[in-house]
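Trainee: give me coordinates for this.
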Amino acid sequence: MGRRTKHVSFGTVVILALSAAALYFSGKTYVYRALFYNFAGIDDNLIFEERIIPAGEPQPWPLGSNYNQRPLPGEFKHKQQQLKAAALLVICHDSIRQEHYWEGYGPQSKTNSFSVAKSVVSMLVGVALKEGKIKSVDQLVADFLPEFKNGGKEKITIRHLLTMSSGLDWDESYSNPLSMTTEAYYGDDLKALINRQEVETEPGKTFYYKSGNTQVLAHILEAATNMKLSDYAATRLWQPLGAEQAAEWSLDKKDGTEKAYCCLYSNARNFARLGQLYLKNGIWHGDTIIDPAYVKASLTPTGLKDELTGAKGDFYGYQWWLIPQYKGLKVFYARGILGQYIVVVPAKEMVIVRLGEKRGEKVGMHLQDVYDLIDAGLGVCK
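Mentor: Have a look, this model is predicted:
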């Protein structure tokens, strides 16, 4: 028995050594880091290089007269604790009505936005359109990125990227250590990874959620504005919206490229400003930050069917998720893979932010979490 145990142990070591060598010679050394950290987390700004998004003149949120006075439903609170919520914020009619923190996090704690950042990139596209840096959402990607001038990529437009219909071959998986998403998260050369994409289906035909689309949008923004994505976000969004603390955006390496499809770190109060800006149709305290026409377009269903499920195209706009009708209300929201949400219910002038480590079950193209958050918010905003 002892000899056999030793033999198996030695064989395992040999296999691991050969696998490590194969990864090294294939150039996929990012897998070492992916396996070490096991899965992406909300505090990963501690392990990556970051670019700071400085705050400007702060504009603190007012507290409502009934701040934290309406108790949240016990079942809802219990579920939030089960899903390891870090923060919950409910804003009604421009003031904070509910604010709760768990797991040792607080009002100034910065946690990972994950794919909520996709909606932020869409907002920055709207800013660039307003400034004339981008002519139209139907402008070709190749006008900005020479690598898109051939191989079928010359047909791809900014609209195709915004609507997740580019047809590019990106495999969307954090759990697969060899996927492009994992390489984007743990690797150190986003631009090379993006340029490696090839067209696998005709652009503009079907919806297929792929983080690579957002990353390409970020490279377009850099080319169009001649600014780093974080710097553009700071001067066009973060500071005009009166964020009270600086944010961070993870980079692929020191002084490198932002992981635009994810990894914007901030807190619930500051993320809420993004939802509030869209609630107000791109206008903040009388200043037009984003053209209302773009806001409207970005919250209009694409009509594209989901390539994986065949779901009808009423669930997505320009990097924003859409619920056309829930209890007679229209809802739009940004979402991240571990239960990060900015939920906006225009008819109730309500913005809900939830941050945390886990999310609940999927219901069609959406998640039960979102419906739970809306119901809780409606109870608060009576």
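Trainee: could you use CA atoms for every contact and neighbour count after this?
Mentor: Noted.
Trainee: which stretches of the stretch 151-300 of the chain form helices?
Mentor: Secondary structure of the stretch 151-300 of the chain (DSSP state H, counting those that start in this stretch): helices located at 158-162, 180-186, 190-195, 211-225, 229-233, 268-279, 292-298.
Trainee: what do you get for the stretch 1-150 of the chain?
Mentor: Defined through DSSP H, counting those that start in this stretch, the helices belonging to the stretch 1-150 of the chain, from first to last, are 2-26, 30-37, 74-82, 116-130.
Trainee: closest one to Asn68 among the ones you listed?
Mentor: For these, proximity to Asn68 was assessed by CA to CA; helix 74-82 is nearest, at 13.5 Å.
Trainee: so which bits of the closest one are buried?
Mentor: Applying a neighbour-count criterion of 16 or more other CA atoms under 10 Å, the buried positions in helix 74-82 are Gln80.
Trainee: hmm, who's touching it?
Mentor: Trp102, Asp372, Ala376 (CA atoms under 8 Å, 6 or more residues apart in numbering).
Trainee: how about stretch 191-200?
Mentor: Under the criterion CA under 8 Å, 6+ apart, external residues in contact with stretch 191-200 comprise 147, 151-153, 166-170, 180, 184, 212, 215-216, 257.
Trainee: distance-wise, check the residue nearest to Ala347 when sequence neighbours are not counted relative to Ile323.
Mentor: If the residues on either side of it in the chain are set aside, Ala347 comes closest to Leu329, at 6.9 Å by CA to CA, 6 or more residues apart in numbering. As judged by CA to CA, to the nearest Å, Leu329 and Ile323 stand 8 Å apart.
Trainee: please give me the structure for this one as well, since I'd like to look at both together:
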Amino acid sequence: MALKIGLVAAGLLSAVAWAATALLGVPNPIILVALTVLEPSAVEPWFARRPVPAAATPRVLPVRLRPILDPVPWKGGRVSLAEMLAATHTNALLVTQNGILVHEWYRPGFDGATRFPSWSVAKSVVSLLVGQAITKGQLAETDRVSALLPDLRPDLRDTAAFGRITVRDLLDMTSGLAVPENYDPWDPLVGTAGMYLTRDLPAFVRDHARLSSRPGSKGQYRSIDTEVLGLILAEIQGRPLADILSEQIWKPMGAEAEATWNLDRPGGTEKAFCCLNAVARDFARLGLMVADHGRVGATRIVAPGWIERIETPARQEVDGWPYSAQWWHVPNGDEDISAIGVYGQYVYINRDTGTVIVKLSDHGAEQDEADTLAVMLALARDLARPGPTARPSPE
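Mentor: You can find the predicted model right below:
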């Protein structure tokens, strides 16, 4: 009898949990529990996704392996590169110099065919797509969100937040939207966690048209800014963000593998602020394209003016760091820039030394970023010095 009552109670509790998550518009209880224990690199299959087809003929990435700096500077001392990678829970490290892959390492269980989640590296990819739209005259930095997405608040277009926020505000994280960064799956209804888990991203954006500061007045990291940019791109081009990426960047740059972009629900909207999943070498190709002023070989993909926009720090810093058009500027560096994901994802670009570094990790949220970038700067500067003869790859 007690067992029967227990089973009934468990069944009722399960039914209530499923009904509650459906009512709140967040994933079912199984997914919510899974997200509390999964490594950040393992989340792709737990959400709907849209393919980003690759090039029919991938562009060859030359490989000539050579030694790289070891040991490396770390937190005021020096440690072996392996120790630093272990300490930051690294799954992949790729280093290129002058367009050539000189170092490629994967943690056991990962390899060149593994698709890695970008997390907020996707924000920097969205920037490139916005730059393309501006170059084509489809968009201007002075355009207001309400004019581009009238369905967000058509009844309050002149007075609501989206009537005051411009594309430039979104790009430079100065929108002032009151959606705090929160990455805790145990608190799935607050801020960015709520946006990550919602099954209706347009509705989430529409329902969070509130300001915490005047647009343009203060730099605050807000993932919702990038999501709005993604909605704008899909609206003005009339097709999903994943399709835009495939046709305008992924195929032209010669990506070797199909990527995916996670959605809020099957057939729904891309999580533009995160969740682009790709192999490590294609993240490297992306960085190489930016490093070459938006070109891949003779093919112009992004206008040089947009690359210059990215490389020119915006007037407002974002949370104390130089920032511009969804890209971070490395403090005290060589005018180097980086796309950065919350769990230790990096596409680092140092044009002075001809270096691009991709690091994909399962590290703590927003942890050790300055120290990690200092390692990348040291690697880049060391590669630029005359060194040992490269070892040709067996590939």
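Trainee: sorry, back to before: which of Leu329 and Ile323 of structure 1 has more neighbours?
Mentor: Summary of the neighbour comparison: Leu329 of structure 1 and Ile323, criterion other CA atoms under 10 Å, with Ile323 having more neighbours (20 against 13).
Trainee: surely the more buried one touches Ala334?
Mentor: No: with contact defined as CA atoms under 8 Å, Ile323 of structure 1 does not count as touching Ala334 (11.4 Å).
Trainee: so what corresponds to Asp111 of structure 2 in structure 1?
Mentor: In the superposition onto structure 1, Asp111 of structure 2 corresponds to Gly106 when matched by TM-score structural alignment.
Trainee: do Asp382 of structure 2 as well
Mentor: Residue correspondence, TM-score structural alignment: Asp382 of structure 2 in this structure matches Gly379 in structure 1.
Trainee: report the angle between the helix or strand hosting its match and helix 74-82.
Mentor: Assigned by DSSP states H and E, Gly379 of structure 1 belongs to helix 368-380. For helix 368-380 of structure 1 against helix 74-82, the angle by axes from the mean of the first three to the mean of the last three CA atoms, to 10 degrees is 130 degrees.
Trainee: buried stuff in stretch 291-302 of structure 1?
Mentor: Taking 16+ other CA under 10 Å as the basis for neighbour counts, the residues of stretch 291-302 of structure 1 that come out buried are Asp291, Pro292, Tyr294, Val295, Ser298, Leu299, Thr300, Pro301, Thr302.
Trainee: turn those residues into a markdown table, including distance to Ala224 of structure 1.
Mentor: A markdown table is the format used below for these (distance: CA to CA, whole Å):
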| residue | distance to Ala224 of structure 1 |
| --- | --- |
| Asp291 | 18 |
| Pro292 | 21 |
| Tyr294 | 18 |
| Val295 | 20 |
| Ser298 | 20 |
| Leu299 | 23 |
| Thr300 | 25 |
| Pro301 | 26 |
| Thr302 | 25 |
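Trainee: confirm Glu335 of structure 2 sits in a strand?
Mentor: No: using DSSP: H, G, I helix; E, B strand; the rest coil, the secondary structure at Glu335 of structure 2 is coil, not a strand.
Trainee: and the gap between the counterpart of it in structure 1 and Gly379 of structure 1?
Mentor: Structural correspondence for Glu335 of structure 2 with respect to structure 1 (TM-score structural alignment): Lys330. The span separating Lys330 of structure 1 from Gly379 of structure 1 equals 17 Å under the rule CA to CA.
Trainee: quick one: map Glu83 of structure 2 onto structure 1.
Mentor: Alignment of Glu83 of structure 2 against structure 1 is given by TM-score structural alignment, with His78 as its counterpart.
Trainee: what sits against the closest residue to the match of Glu335 of structure 2 other than its chain neighbours?
Mentor: Taking CA to CA, 6+ apart as the measure, Lys330 of structure 1 lies nearest to Pro324, with 5.0 Å between them; neighbours along the chain are not counted. Pro324 of structure 1 makes contact with Asp314, Phe315, Lys330, Val331, according to CA under 8 Å, 6+ apart.
Trainee: highest neighbour count among these?
Mentor: Neighbour counts for the contacts of Pro324 of structure 1 peak at Phe315, which has 23 neighbours (criterion: other CA under 10 Å).
Trainee: in structure 2, what residue corresponds to that residue?
Mentor: Under the alignment by TM-score structural alignment, Phe315 of structure 1 pairs with Pro322 in structure 2.
Trainee: so its match sits right up against Asn332, yeah?
Mentor: No: contact between Pro322 of structure 2 and Asn332 fails when scored by CA under 8 Å: they sit 10.3 Å apart.
Trainee: can you check which part of structure 1 stretch 217-228 of structure 2 sits on?
Mentor: In the comparison with structure 1, stretch 217-228 of structure 2 aligns to the range 205-216 (TM-score structural alignment).
Trainee: now do the same contact list for the match of Phe315 of structure 1.
Mentor: Each residue near Pro322 of structure 2 by CA under 8 Å, 6+ apart is listed here: Pro313, Ala314, Gln316, Trp328, His329, Val330, Pro331.
Trainee: for Leu360 of structure 2, what is the enclosing helix or strand?
Mentor: In this assignment (DSSP H and E), Leu360 of structure 2 forms part of strand 355-361.
Trainee: in structure 1, what stretch matches that strand?
Mentor: Mapped onto structure 1 with TM-score structural alignment as the criterion, strand 355-361 of structure 2 occupies residues 350-356.
Trainee: residues making contact with the matching stretch?
Mentor: With contacts defined as CA under 8 Å, 6+ apart, stretch 350-356 of structure 1 is touched by 42, 83-93, 111, 113, 268, 271-272, 275-276, 279, 338-345, 373-374, 377, 381.
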